[in-house]
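**Student:** What follows is a predicted structure for the sequence shown.
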Amino acid sequence: MPTDLPAVPGVSPVLQVPFHSDGSLDETGFDTVVTRVLGTGVRSVMFPGFASEYHKLADDERGRLLEILLGHTRGRDDVCAIVAIHDHGTIPAVHRALAAAEAGADALNLLPPHFLGPSREAVSTHLSAVLEAVAPLPVVLQYAPAQTGTALDAATIGRLAARHPNLRMVKVESQPPHRLVEALATGTPSLPAMIGYAGVQLPAALEAGAVGVQPGCTFTEIYQEIWDLHHDGRPGEARDLHARLLPYISTWMQHVELIIAAEKLISVRRGWQESEHCRVPGWTLDRAERQSVDRFLSEFADRLPGVTA
């Protein structure tokens, strides 16, 4: 995939990691997840993210899963593999970023350090070090204040992009996202933004100029349809479909571990993996939450091939 990352808009799912019921890694299941998600026609995927339970993976597991993903994407010019760098320490973050680039990542997703409340200056220094080390590989900066407490602003991000042209995009997970999306687009340099947070605010973000959405991966087809409707000049239909999806994603996004668990159950019901196991500490779905997944699958079964009762 060429390194012109802004040319890769649209739905960019974060890949889920399946585990066996004993908590061990399900590599076959992950291979199926990658195959099924790429089969929806998306032009990019991201791994690992919060939806991948990256914080519960050992380094060797993470490396093996990355090898499986890049085995699908390496050498292809129709899909972009965005590899996430979450390390808090600058030296390990640089090492991991360089290793991902060497392995065949098409772009990186960079999460700012946040443990123990580093200063804005310290955060900027960390980000600059990684950006410089991997240039010209394109980088997406992940802005997730609710999950990390990191509070950069558009001006700070713009200064980083001015110094490091390979900072090509920002993943905005603030709520509401449209203000930062607009501020980034009108800044100098202008920066495109995609949104995360399960696309809860997707219609408003699209109206503000968002170039992509990065949700979980188990019902990618619905996000694709919303995206296509909007860009085919049918924004009313896009909003209507999103309005049907919204009660589910807004409920599940009350806690990140909750939507991870819900998506694991959806994945099992679609035949992608055998177990809905989430590594601990995690979330165990109760009766009402499982019923919400049942209702969701019943309502959208016609859009989700493979769904079983």
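**Tutor:** Perfect, I can see it now.

**Student:** use CA for all of it now, contacts and neighbours both
**Tutor:** Noted.

**Student:** how much space between residue 3 and residue 46?
**Tutor:** Relative to residue 46, residue 3 is positioned 15 Å away (C-alpha to C-alpha, to the nearest Å).

**Student:** Those two: which has the busier surroundings?
**Tutor:** residue 46 (25 against 16; other C-alpha atoms under 10 Å).

**Student:** ok, structure two:
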Amino acid sequence: MTRLTEAAKGVYVIAVTPFHDDGAIDMESCDRMVDFYLDAGATGLTVLGMMGEAPKLTVEESRAVVRRILTRVNGRVPVVAGVSAPGFAQVETLSKMVMDDGASGVMIAPPGALRTDDQIFNYYSQVSEVIGDAPFVLQDFPLATGVQMAPGVIAKIVNSIASCVCLKHEDWPGLEKVSALRAEGMLERRISILCGNGGLYLPEEMERGADGAMTGFAYPEMMVSVVEQHAKGDMDRARDLFDAYLPLARFEQQPGLGLSIRKYTLARRGIIASAALRRPGAALSATARGEVDRLIERQEKRLKELN
């Protein structure tokens, strides 16, 4: 097992959970999905995230999915598992389960009831006691959780809790937060910052000091390319590639429909067998599917022009 560290960088793709049309988990599609993500250049995978439909799985199903993905990955890249839950009992159980099975770390979002900096800090202090020495990703996603984490409280958590090795930055707008956390004197140690929001702001986030992305998009090769071109110092090329994918990335970020669009595109690419979401979940209309198809056609045309 490769443990997650402050040096994490690149693209940690948020994996979907494939289902058959009847709602049963499709393990064969899990295998193809892992192969696809790794072939696309992912440096890590994150499973059971908010876009992985984790709340719709039983504990037994969650463990089965994690085990299947870990087996398929076979140690080639780190695997992070989301263990966010309303209570510490669930967080502790899920963390021990996935770490025992070989996960590299866990990801934890704050519960929505937290409001003050002290409440946020105390929550993560207690979480660190509950999960022991498991390295964890601090998920900052106020649009989903309703919890606003200022740079100061994030810095306090990082400076006080050694097992916090990565920030999943998903504030929106949030570029100034990345700059604040990278400013000299803010953090006593440099941790990894991996960004979300479907990669919509990835070029700017990389230039602000992010280490990569931890998010989903039906074309993860876009995020891989942006990170690679940034490392080479060729941001013009990074932006050209990003711009080719941007219309579809924008379309995929629609609240309430984003996962349906992502799964439809993955199924269209032959990565997963079905675009089904487990109930409750919205399916795409024929009109929406046609819109995705046209965006993909225009994307492919633009990529041919670039290459």
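**Tutor:** Good, I have the coordinates. Just so we're clear, the structure is a prediction, and the values are computed from it rather than from any experiment.

**Student:** what TM-score comes out when they're superposed?
**Tutor:** With the length set by TM-score structural alignment, normalised by the length of structure 2, the two chains reach a TM-score of 0.90; 300 aligned residues with a C-alpha RMSD of 2.2 Å.

**Student:** Residue 241 of structure 1 maps to what in structure 2?
**Tutor:** Aligned by TM-score structural alignment, residue 241 of structure 1 pairs with residue 241 of structure 2.

**Student:** Its match against residue 300, yeah?
**Tutor:** No: using C-alpha atoms under 8 Å as the test, residue 241 of structure 2 is too far from residue 300 to be in contact (11.3 Å).

**Student:** Remind me which helix or strand the match of residue 241 of structure 1 belongs to.
**Tutor:** helix 235-252 (DSSP states H and E).

**Student:** Name the residues of that helix that are buried.
**Tutor:** By neighbour count, and taking 16 or more other C-alpha atoms under 10 Å as the criterion, the buried residues in helix 235-252 of structure 2 are 235, 237-239, 241-249, 251-252.

**Student:** Would you agree residue 43 of structure 2 is in contact with residue 4?
**Tutor:** No: with contact defined as C-alpha under 8 Å, residue 43 of structure 2 does not reach residue 4; the gap is 11.6 Å.

**Student:** More neighbours: which of the two?
**Tutor:** A direct count of neighbours by other C-alpha under 10 Å for residue 43 of structure 2 and residue 4 places residue 4 higher, at 24 against 21.

**Student:** What helix or strand is that one located in?
**Tutor:** Short version, using DSSP H and E: residue 4 of structure 2 is in no helix or strand.

**Student:** ok, now how distant is it from residue 85 of structure 2?
**Tutor:** 21 Å.

**Student:** One more: residue 65 of structure 2?
**Tutor:** Distance, residue 65 of structure 2 to residue 85 of structure 2, by C-alpha to C-alpha: 18 Å.

**Student:** do residue 303 of structure 2 as well
**Tutor:** Distance from residue 303 of structure 2 to residue 85 of structure 2, by C-alpha to C-alpha: 41 Å.

**Student:** in structure 1, which spans are strands?
**Tutor:** 10-11, 44-47, 80-85, 107-110, 139-143, 167-172, 193-195, 212-213 (DSSP state E).

**Student:** Need those in a markdown table (columns: distance to residue 25 of structure 1).
**Tutor:** Putting the strands of structure 1 into a markdown table (distance: least, C-alpha to C-alpha, whole Å) gives the following:
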| stretch | distance to residue 25 of structure 1 |
| --- | --- |
| strand 10-11 | 26 |
| strand 44-47 | 15 |
| strand 80-85 | 19 |
| strand 107-110 | 23 |
| strand 139-143 | 26 |
| strand 167-172 | 28 |
| strand 193-195 | 29 |
| strand 212-213 | 27 |
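
**Student:** Just name the most buried of the ones you listed.
**Tutor:** strand 193-195 (a mean of 29; mean count of other C-alpha atoms under 10 Å).

**Student:** In structure 2, which residues correspond to that strand?
**Tutor:** Against structure 2, strand 193-195 of structure 1 falls on residues 193-195 (TM-score structural alignment).

**Student:** before we move on, what about stretch 101-113 of structure 1?
**Tutor:** Going by TM-score structural alignment: stretch 101-113 of structure 1 matches residues 99-111.

**Student:** if we can go back for a sec, who wins for proximity to residue 71 of structure 1 among the strands of structure 1?
**Tutor:** With respect to residue 71 of structure 1, and counting by C-alpha to C-alpha, the nearest of the strands of structure 1 is strand 80-85 at 10.4 Å.

**Student:** Distance of residue 155 of structure 2 relative to residue 166 of structure 2?
**Tutor:** 12 Å.

**Student:** now do residue 70 of structure 2
**Tutor:** 20 Å.

**Student:** swap in residue 123 of structure 2?
**Tutor:** 17 Å.

**Student:** quick one: which of residue 65 and residue 85 of structure 2 has more around it?
**Tutor:** Using other C-alpha under 10 Å as the criterion, residue 65 of structure 2 and residue 85 rank with residue 65 on top: 20 against 16.

**Student:** ok, now which ones touch that one?
**Tutor:** Residues counted as contacts of residue 65 of structure 2 (C-alpha atoms under 8 Å, 6 or more residues apart in numbering) are 17, 27, 30.

**Student:** Looking at the residues you listed, which is nearest residue 187 of structure 2?
**Tutor:** residue 17 (35.1 Å).

**Student:** Residue 230 of structure 2 pairs with which position in structure 1?
**Tutor:** Using TM-score structural alignment, residue 230 of structure 2 lines up with residue 230 in structure 1.

**Student:** ok, now which ones touch the nearest residue to its match once chain neighbours are set aside?
**Tutor:** Excluding the flanking residues, the one nearest residue 230 of structure 1 by C-alpha to C-alpha, 6 or more residues apart in numbering is residue 238, at 5.4 Å. Listed by C-alpha under 8 Å, 6+ apart, the contact set of residue 238 of structure 1 reads 203, 225-230.
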